[in-house]
Structures are given as structure tokens and as C-alpha cells.
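Visitor: Make a model of this:
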Amino acid sequence: MALRREGYLTGLADLLDLPPGTTATARGAAVADAIATALGADRCAWHAGPPRWDDPVLAADGSVTAGGRRLPVERTGLPPEGITAIVVTQDDDVLGHFAVTASTRVVRPSPEQLRVAVLLADSMLARRPSGR
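Guide: Next up is the predicted model:
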């Protein structure tokens, strides 16, 4: 477990150290790959703007909700149909979301893995100029 935790932290540090000229698209792809790895998901992709209204959402506390109800992902896994969104906001503005797909097998991420995924998603805010 300690090695996994160290790997998460090393991966996050590497993401935060991307070259200053890195485009939002390249940063999004790198962060998406890290999120998919951290969660054990099939894939993850960055999309500008908010997710669909009915997509399950992974919150900052590591909970996954859909339709106002908490989903027991520790028992049932991430929803296999569609995506689970990790929304990235700055102030009250939705900058985009990561669409996590876990459709080929049951993926039951730990609470720690879920929180790491949110932390990784928030790295999209790194080096973003304020006032934009």
C-alpha cells in the first residue's frame, strides 16, 4: 500500500511539473491517463464544459452520486454504463470534466483511489492564469 501511495504522489508531482508551454489538451490527456491508472478504469478523457446532467459524478470527498443518491462503488463498482464524471471547477465556473469509463470489468476503487483521482483532476488548474 505504501508503494501505491508513493506512486500516486510521484505521478501527481510529475503532472504538476509539465513544461510551462504544455497545452490544455496535452495536460488533459496526461491527467486522464493518470486518473485511469489510479482508478484501474478502462479509460479516461478530458472534455471542456460540464458533463451531461445524468452522468454520475465523483465528488471531492470521494463519493459518487447519481440523481442525488450516493452510489456504493465500494461494493458495486463504478457504473459500467456510460461514464463517471470528475468535474473541474474554478470559483463557480465549470472548466471541464474527466469522463471515466469502466465498462469491461467491475472496478471497485478504494476511497483513497477516488480521492487521488479528484486530486489529479484538480491538477488541471495548475499553471492556469487567474482571471481567465
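Visitor: can we go C-alpha only for contacts and neighbour counts from here?
Guide: Will do.
Visitor: Quick one: the helices in this structure, in order.
Guide: Assigned by DSSP state H, the helices in the chain fall at 2-16, 24-39, 73-76, 111-122.
Visitor: tell me what the longest strand along the chain is packed against?
Guide: The strand that spans the most residues within the chain, counting by DSSP state E, is strand 93-101. For strand 93-101, the packing partners by 3 or more Cα pairs under 8 Å, 6 or more residues apart in numbering; DSSP states H and E come out as strand 43-48, strand 84-90.
Visitor: wouldn't residue 94 be in contact with residue 51 here?
Guide: No: Residue 94 lies out of contact with residue 51 (Cα atoms under 8 Å); the separation is 9.4 Å.
Visitor: And for residue 25, the neighbour number?
Guide: Residue neighbour count, defined by other Cα atoms under 10 Å, stands at 12 for residue 25.
Visitor: Is it possible to get TSV of the helices of the chain that adds distance to residue 56?
Guide: As requested, the helices of the chain are arranged in TSV below (distance: least, Cα to Cα, whole Å):
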stretch	distance to residue 56
helix 2-16	24
helix 24-39	15
helix 73-76	11
helix 111-122	13
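Visitor: For residue 62, which of these is the nearest?
Guide: helix 111-122 (4.9 Å; Cα to Cα).
Visitor: And stretch 124-132, what's buried?
Guide: 124-125 (16 or more other Cα atoms under 10 Å).
Visitor: chain center to that stretch, what's the gap?
Guide: 18 Å (Cα atoms, centre = their mean, to the nearest Å).
Visitor: Check stretch 105-120 too.
Guide: The chain centre lies 8 Å from the centre of stretch 105-120; the measure is Cα atoms, centre = their mean.
Visitor: contacting residues around that stretch?
Guide: Defining contact as Cα atoms under 8 Å, 6 or more residues apart in numbering, one finds that stretch 105-120 is touched by 8, 12, 31, 34-35, 38-41, 58-63, 73-78, 80, 86.
Visitor: One more sequence to fold, the one below, so I can look at both together:
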Amino acid sequence: MSNYRARVTTAAVTGPLVVCAALIPFRDGFANANAALLLVLVAVAVATAGLRSAGIVAALSSAVWFDLFLAPPYFRLTIDRRDDLEMTVLLVLIGAAVTQLAIWGRRQQARASRQKGYLDGVLTTSVAVAAGSSTAELIDQVRAQLIAVLRIDGCRFVPGSTTARGPLLSHDGTVTRGSHELKVERDGLPTNAEIELPVQYAGRTRGRFLLTAATRITRPDLEQRLVAVALAAQVGAALASPAELEQPSG
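Guide: From the prediction side, this is the model:
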């Protein structure tokens, strides 16, 4: 990641430099407004890498090289014309704004991709249940999906209806320890105890997944936790008897 950041930051500095240097032979007949648009495009290209700091560097670099090479007096960090001064300030502001928008867009795209992955996981498990896959295979599949969705270290399944003793991931996505609700998105999942995710069907507990987040702080949001509950419910349905499955819900 550090090498990637270094390469993007280098591009943020040298990209505007190359553009401005290339425009030096044409600066007398090339409007500075058009040059500014080209520099904004460079800032956008850098911003798509997803690093806010690199986007800001690209905006500042664009302003500096524009001032040195394209705004008279040339090769001095001085601007005599008001239009060029305004253009320089706008370069910084627009570059910073575009960077923020690009990063927001990447986050929305990543969120949509994650949501699709969660849905695919639930659907895959549903298909496995409908296809009559063995309970052991289904549990292993859900274990792997829980680790991926919650970004935890490990997960194991324990059959039976033993009452929860440690932190509990409830059906509504909340995580509690006793009567105290934990702020998962702020503090992360507990790392000093296994978190119990009940496997239930028709009001009966069929077992529980024990989730381990011992080596790192992970902060799954409510959506991720609800996906985990849905996955556990699929196992609960698989463990139910045929007679229970035939009974109408409610």
C-alpha cells in the first residue's frame, strides 16, 4: 500500500508539471482557462486513485506549476494579472472539490459492490438449503461467509440450545453484553470474548455460531450484522425438522 501511495503522490506532483511544461511553447496562443481545464482533468485522474491526500497534492501542484509556467511573470511564484490569480485559486478549490467527489463516488461504488456480495452470499446459502446440501457443508459455507462479511478472525458452530453467556449478536443486529448494548460501529466488536450468534428457527434455538475477533478491531455496520443474522437463519431452517418446515409461520 505504501508503494501504491508513493506512486500516486508522485503522479500528483509530476502530472501537472508535465502538462504545464508541454504548454510552454503554446502559452501565448493558448488560453489559460483551457490550460486550467486540462489541469483539472489531471486532478480528477489522480483523485480516482482513491487517496484524498494525493488529490489535494495534485490541486496544489497544478496551481504552483500554472503560476510558474503559464501565468506571467513566468518562472516566478508571482502573479500580476487578476484573472490569473483567480484562475490559480479556482484550480486549488476545484481540484479539492473534485477529489472529494471522486472519493465519495468510489466509496458508493464499493458499498454497492459489498451489498451485492452480501446478497449473493445469502442467495447462495438459500440455494444450498433448497438443494438439500448436507448440514455440515452448509455450516462450513456459512462459517466462511460470516468471517468474510464481519471481517473477523474465526467462527465455529456449536449445536444445542445453550443460553448465551458472552456478548450476543441479536436478531435485530445489535450486539449486547448482558443488558448493555455495545457501540460496534464506534468501538468495534469485542476482542476479549467470543460473540454468540444464535441459530434459530420457529422460535427455537438450534445452535450458535461463536465469532472471534481477537487480533484486530473490526467494525461491521448494521447492514453487515443483519446479513450475518440472515445467514444464521438459513442454517436454522436447515436444522429444522420437515414437520416444522411445513407448519405455517406466525
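Visitor: related to what we said a few turns ago, so which of the helices of the first structure gets nearest residue 129 of the first structure?
Guide: helix 24-39 (12.0 Å).
Visitor: How far off centre is the closest one?
Guide: Distance, centroid of helix 24-39 of the first structure to centroid of chain: 8 Å (Cα atoms, centre = their mean).
Visitor: after superposition, how close is it to the second structure?
Guide: Here helix 24-39 of the first structure, set against the second structure after superposition, deviates by a mean of 1.0 Å using mean Cα distance after the TM-score superposition for the first structure.
Visitor: most neighbours per residue, which of the helices and strands packed on strand 93-101 of the first structure?
Guide: strand 84-90 (a mean of 22; mean count of other Cα atoms under 10 Å).
Visitor: on average, how far is it from the matching bit in the second structure?
Guide: Counting by mean Cα distance after the TM-score superposition for the first structure, strand 84-90 of the first structure comes out at 1.1 Å.
Visitor: just to revisit the earlier point, for residue 127 of the first structure, find the nearest of the helices and strands packed on strand 93-101 of the first structure.
Guide: strand 84-90 (12.5 Å).
Visitor: Show the contacting residues for residue 31 of the first structure.
Guide: Residues near residue 31 of the first structure by Cα under 8 Å, 6+ apart: 15, 120-121, 123-124.
Visitor: Just tell me what it corresponds to in the second structure.
Guide: Here residue 31 of the first structure is matched to residue 142 in the second structure, going by TM-score structural alignment.
Visitor: ranges for the strands of the second structure?
Guide: Going by DSSP E, the second structure shows strands at 154-159, 168-169, 175-177, 180-181, 195-201, 204-212.
Visitor: Onto which residues of the first structure does the longest one map?
Guide: On the basis of TM-score structural alignment, strand 204-212 of the second structure is assigned to residues 93-101 in the first structure.
Visitor: Can you tell me what sits against the longest strand of the first structure?
Guide: 32, 36, 41-51, 80, 82-89, 121.
Visitor: change it to 6 Å
Guide: Outside strand 93-101 of the first structure, the residues that touch it by Cα atoms under 6 Å, 6 or more residues apart in numbering are 42-50, 83-89.
Visitor: how about the match of strand 204-212 of the second structure: buried residues?
Guide: Applying 16+ other Cα under 10 Å to stretch 93-101 of the first structure flags 95-101 as buried.
Visitor: That stretch vs the second structure, mean deviation?
Guide: Mean for stretch 93-101 of the first structure is 0.8 Å (mean Cα distance after the TM-score superposition for the first structure).
Visitor: Now render the helices and strands packed on strand 93-101 of the first structure as TSV, adding distance to residue 131 of the first structure.
Guide: Putting those into TSV (distance: least, Cα to Cα, whole Å) gives the following:
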stretch	distance to residue 131 of the first structure
strand 43-48	18
strand 84-90	10
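Visitor: Minimum distance to residue 1 of the first structure: which of these has it?
Guide: Short answer: strand 43-48, nearest of those by Cα to Cα, at 22.8 Å.
Visitor: The closest one to strand 93-101, inter-axis angle?
Guide: Counting by axes from the mean of the first three to the mean of the last three Cα atoms, to 10 degrees, strand 43-48 of the first structure lies at 160 degrees to strand 93-101.
Visitor: which residues in the second structure does strand 43-48 of the first structure align to?
Guide: Counting by TM-score structural alignment, strand 43-48 of the first structure corresponds to residues 154-159.
Visitor: Give me the contacts around the matching stretch.
Guide: Taking contacts as Cα under 6 Å, 6+ apart, the residues outside stretch 154-159 of the second structure that touch it are 143, 207-212.
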